[in-house]
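> any chance you can model this:
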Amino acid sequence: MHLTLKRLPLAHQFRFIGFLLLLTLLLGSCGPGAYISKGDKRFEQEEYERAIEFYKQALAKADNKGEINYRIAEAYRLSNRLAEAAPYYQAAIDGGFRKEDAYLYYGLALKAQGQYEAALNQLRDYLRVGTNPQLKAVAAREVESFSTLSNILGMAPRFKVQNLEALNTEASEFAPYVLNNDLIFSSTRGAGKEYMGNGEGFLDIFATALTDSAAAMGGAVRPYDNINVEGLHDALATFANEGRTVVFARGNQGTKKGRQNVDLFVSNFRGNAWTEPQLLSINDPQAWDSSPAFSPDGRTLYFSSSRKGGFGGNDIYKVEIDESGRFSKPENLGPEINTPGNESFVSIGPDGTVYVASDGLPGLGNLDLFRIENGRPVNLGQPINSPGDDFGIFFQNKYAGFFSSNREAGKGGDDLYRFERDARKQVNFFVDGTLYQLREGAQKRTVVPNHPVVLQNEEGEPIETATTDASGHFTFALDSASTYYLVSEKPGFFTARQSVTTEGKMPPQDQLTQQVNEVRLNASLVLNEIVEQKAIVLENIFYDFDKADIRPDAAIELDKLVQILEDNPGISIELSSHTDVRGTEAYNLDLSQRRAESAVEYIISQGIDRSRITAKGYGESRLIVPNATTEEEHQRNRRTEFKVVEIDE
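The predicted model follows:
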């Protein structure tokens, strides 16, 4: 039996067809294309959090997953969440998305996660294939900055830091400033309007009473009345005139209407209230102006700006303030401080020292904090800095203060931290080395300029690479109580390796003359030319009388040959054993063969491929000292040697 549909009247058919069309449109409006379109619209309006939500909804059913992952990554990056962008850049690249900046920003995102080796490899890979000059310049600066990473990581910690857990929330708290007995800060806390850029609230300025205990700080938080405005960011307050003048940053509604850029405003405390904030004349209407900081005497105002004529994204500027309150022309602090990247969150210590946050200067990732010393930035090191954003530092005095960070294990987006200078005098360890090479037959060794040297940890894992200068010199920063290896390779030469340790080399505190001290170790690395069939004596390989067993003291020496074979995987060797003339020739030949084989078996047991090493006993047939008479001469004849018999090119 065949089933048939009952024929419907024509009017009913049209209604049915209309219903199908409507259903198709409704389903289409919920498809990936619609979500992508909505995400693009929000992205264009800089509402990155909403854009991310739409893009993620489109991911499940979209065919172009690589491109959508890239858009998600970009939304995270542009909303200052670079570390969170890393898996999406990776997914975009793995999904076949080939936009060039994805490769660069993926490397930067890995660095923001603290994955330094992976970041360096990614950036180097990009430099090999990239074609965009501007992006390649950024990558080249980042790769160059990695040469200082070991120095920064090796700096002895000068401060102890503590999260202000009672004050911090799941929102963001940053930009600390101490005024009288109050801690002033900026925060997205509260139940106000949501800022579409990152999904948090709009920024306002708050205050709370200082306490002796950082763990207890956070009670009775109050907003700054007459300063904060609903639906606008108000943040980064700095004070002068004994706290009666405040300059702060305001702006960015997160929409295409109204104020788009951030500008500096001023208000004065009169009649027990703050006056209506006024726009400062130093603002550039076409630029982002923020991060203000007064000098201790209130006569200089520093700030960060994206105005034209700078050296990068955001630069640090300063203006002088005369007796009548007029501002001088903004002055850029120059290329020693400002970079092609971003410098912002400037602050001034009680002694007039300038502190800045920068993502363009060599650091641990994202924004790092620096002090300006003799006109040059100096990284504050760990634990002030981390792979995340570290910024907005404020010194109460030369020993303690507060700063902001979005590092891992924080409570919210950005958190406030207290720091105190460690009372112990600090010691930073360094090794200063010289790389030489020695050719066969040469009378003296020569330095090797512009050549890589690798610092390895005790497990043989690479930590950092340095390049020798024109004089063959190189330097690495070291941790205390640690052992390292210095390694350098060159075709046609045995790999040079030397151990260096800081164990037992920490000076007593009473012998340290400075708050921060340096201990510098010296090292020489020598690349010896490989000469086939040249015998090389292994010292201190001893055997018990009439025995071929490997003694513990001999094993230590044979381990050095194992290391040579591991460092030089392209060579194959003959290991030979030799005796003196005492005993019969046949006996000595047999004994030397057994000893050579025993040594070879030990080396193979340490992981060296059997095909790379041959045992040969020569007995008394190759004497170094013929007609030996003294025990010392007999000892020279009793020896273990190796020679390179093959080199894989």
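> rest of the way, CA atoms for contacts and neighbours
Noted.
> just to check, residue 231 is in contact with residue 193?
Yes. Using C-alpha atoms under 8 Å, residue 231 is in contact with residue 193, at 6.3 Å.
> which of these two has more neighbours?
residue 231 (18 against 13; other C-alpha atoms under 10 Å).
> quick one: that one is in a strand?
No. Looking at residue 231 with DSSP: H, G, I helix; E, B strand; the rest coil, it is coil, so not inside a strand.
> measure it to residue 499 for me?
Residue 231 sits 61 Å away from residue 499, going by C-alpha to C-alpha, to the nearest Å.
> ok so, going back, need the overlap of contacts for residue 231 and residue 193.
residue 202 (C-alpha atoms under 8 Å, 6 or more residues apart in numbering).
> let's compare: structure for the following, please.
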Amino acid sequence: MKTFKLYILLTVLITGQLCFSQSMKKADLLYENRAYVEAAEIYAQLPKNNLVLEKLGDCYYYNSEYEKAYEAYSQIKDLSIESDLNETFYIKFVDVLKGLKKYEEADNVSAIKLNDPFNTENFKSLLKRIIPYEYELKSLTDKIGGSSFGIGLYKDKVVFASTLNIKNPNYNWNGKPYLDLYEAKITVGDSISIDSIKPFNKKINTKNQHESNAVFTKDGKTMYFSRNLKRRIDLDSTKISVVSIFKAELIDNKWTNVEPVSFSSDTYSTMHPALNSDETKLYFSSDMPNSIGSFDIFYVDILEDNTFGEPINLGKSINSVRREQFPYMGKDSTLYFASNGKRGFGGLDLFSSSKKNGKFLDALNLGESINSEKDDFAFIVVDSLETGYVSSNRSGTDHIYTFDRISTDRVYYIEGLVTDKVTGELLPNTTVTLFDEEGNIISETFTGEDARYKLETQPNRSYSLEGFQPKYIPEIEFFDTNDSGNIEFNIELEIESYKDAEEIVTDDEYGNTFIELENIYFDFAKWDIKPQAARTLDVLVALLIKYPRMEIQLGAHTDSRAGFEFNMDLSQKRARATLEYLVENGISRERLTSKGYGETKPLVPCGDNCTETEFSINRRCEFLILK
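Sure thing, here's the model as predicted:
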């Protein structure tokens, strides 16, 4: 009897194990082929271990069901301590936490598990000071049913993608009907609404494929849109549905020549087309080989014969190691796009980037007034630049929103410290001057006792900054302000004194700074510059040319062998003669002063009992640096 019971138990266990194995295999196959809704139904019924829980969470994660994803991920054992969970898991887990506005927990996981410290609250505070606009959003499609996103402007209508056609088959990824394009009218009255909705065109919409993200030329005769290919490719043992940009032409009021663009492929995706204002470039998102991340933003030139140039990647100022999608180019040449790889609030966030000298600057998050904890994407503005459309799944379903945007006041700063380059000592009372790109003075300040400075700047400008201290070589730094989120640029100015830079410059015991040159000799009672003196003064000319901000005093001294008045007059004439020699050799008079001291400041105070050597020492020219 006991043997029979043991046999029954073993049979149940083996049968259960076989059922588990078969169900797991089926769920894994659905998962690998991105049939996440069906896969989740099976995983939810299986006994829970780390592998099942992670894949169950993934199924919810990829369909933005963050509450369910969090519940599954949170049950994984050893989640809070060192474990064999990989980086990819923690990236997804941080996304889920942000999608639930659990920002503090997301920041902690990011810092500890991903070695990527970030403070969301500080980021929010920063953006409030620097974003160029605040946005007021109103839902446009919440009452029409289905999921809708990605408006394109077409004549007096709009064209958008939607799952409204319930006759379409359901897409395995999310269990919703395939997307079609729809056209509609926007009515503006007491409130804005979308009316007269109808399928766009049978030549464009298909039954078993997605169509989305249509963009039209201004004459309405050419359109570009995204469509997934019917045939799926086998990539790393996984069936992948490739999306391509298609082009269509309106001929005799019929859309025809519907073909994929030349730079598309059946082995990688191209999607989300966008035209620049003069329709010479087509921007798009792609995972083509050599992309920086999973999807990057590219552009191609549209050539005169309507063919396309080679795809150009917009680079790391725009693209990250993750997804950049849904580009839109404003008529002011501002690029807008969605990313989940840059600093944000969860899911896809919207960013903008201005262009300078032919290159896009670091992208700026558009802020909390338009970005939510979920996916926010497909941003466009209308001609006024103050209104537009954006798509978001913040409500749990993709919807289109209208927005009004209001300009904000922004002030950027450049600040820092001024120190001695050699000694590191603080340099109070340094003049710090800000210049624009053309070298015009914008503003000026003096450092305080703490040797710090702070000056206002504007975003997206080029500047130079000069630190100037008497008896120091001015230091100039060049910098740009951009919309990357930096509004407080810190530049430490290290300036070098003339005495540290030049061997012939020295300080005396009283802190006066002199240029030490060979003595200049004059004939008795004369003040004309002799050839030997000229050679000495040429060294001074070279030094003054090297340092155009240097200002000096030319001081002439005599011995005491003549009368006081005579010596004073003679020394003044010699000092002026020296000054005139420098002016004749190209040195600005404004940088020079001259002074005759006569016999009042002898180096050797020997009175009338001086030797010839002592007299010659007292009879001299000195070059005192004033600035």
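> excluding its backbone neighbours, what's nearest residue 301 of structure 1?
Of all residues beyond its chain neighbours, the one nearest residue 301 of structure 1 is residue 294 (4.6 Å), with distances taken as C-alpha to C-alpha, 6 or more residues apart in numbering.
> that neighbour -> structure 2?
Mapped onto structure 2 by TM-score structural alignment, residue 294 of structure 1 lines up with residue 275.
> these two touch, right, its match and residue 330?
No. The criterion here is C-alpha under 8 Å, and residue 275 of structure 2 misses it with residue 330 at 9.1 Å.
> more neighbours: which of those two?
residue 275 (24 against 19).
> who's in contact with that one?
Residue 275 of structure 2 sits in contact with 215, 217, 281-283, 328-329, where contact means C-alpha under 8 Å, 6+ apart.
> from residue 243 of structure 2, how far off is it?
In terms of C-alpha to C-alpha, residue 275 of structure 2 sits 18 Å off from residue 243 of structure 2.
> just residue 486 of structure 2 next, same as before
From residue 486 of structure 2 to residue 243 of structure 2 the distance is 36 Å (C-alpha to C-alpha).
> settle it for me: which of these two has more neighbours?
Ranked by neighbour count (other C-alpha under 10 Å), residue 486 of structure 2 and residue 243 place residue 243 first, with 26 against 17.
> with adjacent residues omitted, what lies nearest to the aligned partner of the more buried one in structure 1?
Correspondence of residue 243 of structure 2 to structure 1, assessed by TM-score structural alignment: residue 262. Nearest residue to residue 262 of structure 1, sequence neighbours excluded (C-alpha to C-alpha, 6+ apart): residue 251, at 4.5 Å.
> please enumerate the strands of the stretch 501-627 of structure 2.
Using DSSP state E, counting those that start in this stretch, the strands assigned to the stretch 501-627 of structure 2 run over residues 505-507, 513-515, 552-557, 592-598, 620-625.
> quote the end-to-end distance of stretch 223-231 of structure 1.
15 Å.
> what residues does it touch?
Residues contacting stretch 223-231 of structure 1 (C-alpha under 8 Å, 6+ apart): 192-193, 195, 202, 204-207, 234, 253, 267, 273-277.
> quick one: the helices in structure 2?
2-32, 36-43, 50-61, 66-74, 87-99, 103-113, 120-130, 498-501, 531-546, 564-584, 612-618 (DSSP state H).
> what's the offset of the shortest one from the middle of its chain?
Average the C-alpha atoms of helix 498-501 of structure 2, do the same for its chain, and the two points are 39 Å apart (C-alpha atoms, centre = their mean, to the nearest Å).
> then the third one?
Going by C-alpha atoms, centre = their mean, the spacing between the C-alpha centre of helix 50-61 of structure 2 and its chain's C-alpha centre is 34 Å.
> ok so, going back, redo the strands of the stretch 501-627 of structure 2 as JSON lines? Include mean neighbour count.
JSON lines is the format used below for the strands of the stretch 501-627 of structure 2 (neighbours: other C-alpha atoms under 10 Å):
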{"stretch": "strand 505-507", "mean neighbour count": "16"}
{"stretch": "strand 513-515", "mean neighbour count": "20"}
{"stretch": "strand 552-557", "mean neighbour count": "23"}
{"stretch": "strand 592-598", "mean neighbour count": "20"}
{"stretch": "strand 620-625", "mean neighbour count": "20"}
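> okay, these in TSV with distance to residue 290 of structure 2 next?
Listed next are the strands of the stretch 501-627 of structure 2 as TSV, based on distance: least, C-alpha to C-alpha, whole Å:
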stretch	distance to residue 290 of structure 2
strand 505-507	57
strand 513-515	60
strand 552-557	60
strand 592-598	62
strand 620-625	59
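> measure residue 300 of structure 2 to residue 245 of structure 2 for me?
Distance of residue 300 of structure 2 to residue 245 of structure 2, computed by C-alpha to C-alpha: 12 Å.
> which one's more surrounded, the two?
The neighbour comparison of residue 300 of structure 2 against residue 245 (other C-alpha under 10 Å) goes to residue 245, with 27 against 19.
> which residues does that one contact?
Contacts of residue 245 of structure 2 (C-alpha under 8 Å, 6+ apart): 224-227, 260-261, 264, 270-273.
> which of these does structure 1 keep?
Counting by both residues aligned by TM-score structural alignment, their matches' C-alpha atoms under 8 Å, the contacts of residue 245 of structure 2 that remain in contact in structure 1 are 224-227, 260-261, 264, 270-271, 273.
> and the closest residue to residue 59 of structure 2 other than its chain neighbours, how many neighbours?
The shortest distance from residue 59 of structure 2 to any non-neighbouring residue, by C-alpha to C-alpha, 6+ apart, is to residue 36 (4.9 Å). Look at residue 36 of structure 2: counted by other C-alpha under 10 Å, it has 25 neighbours.
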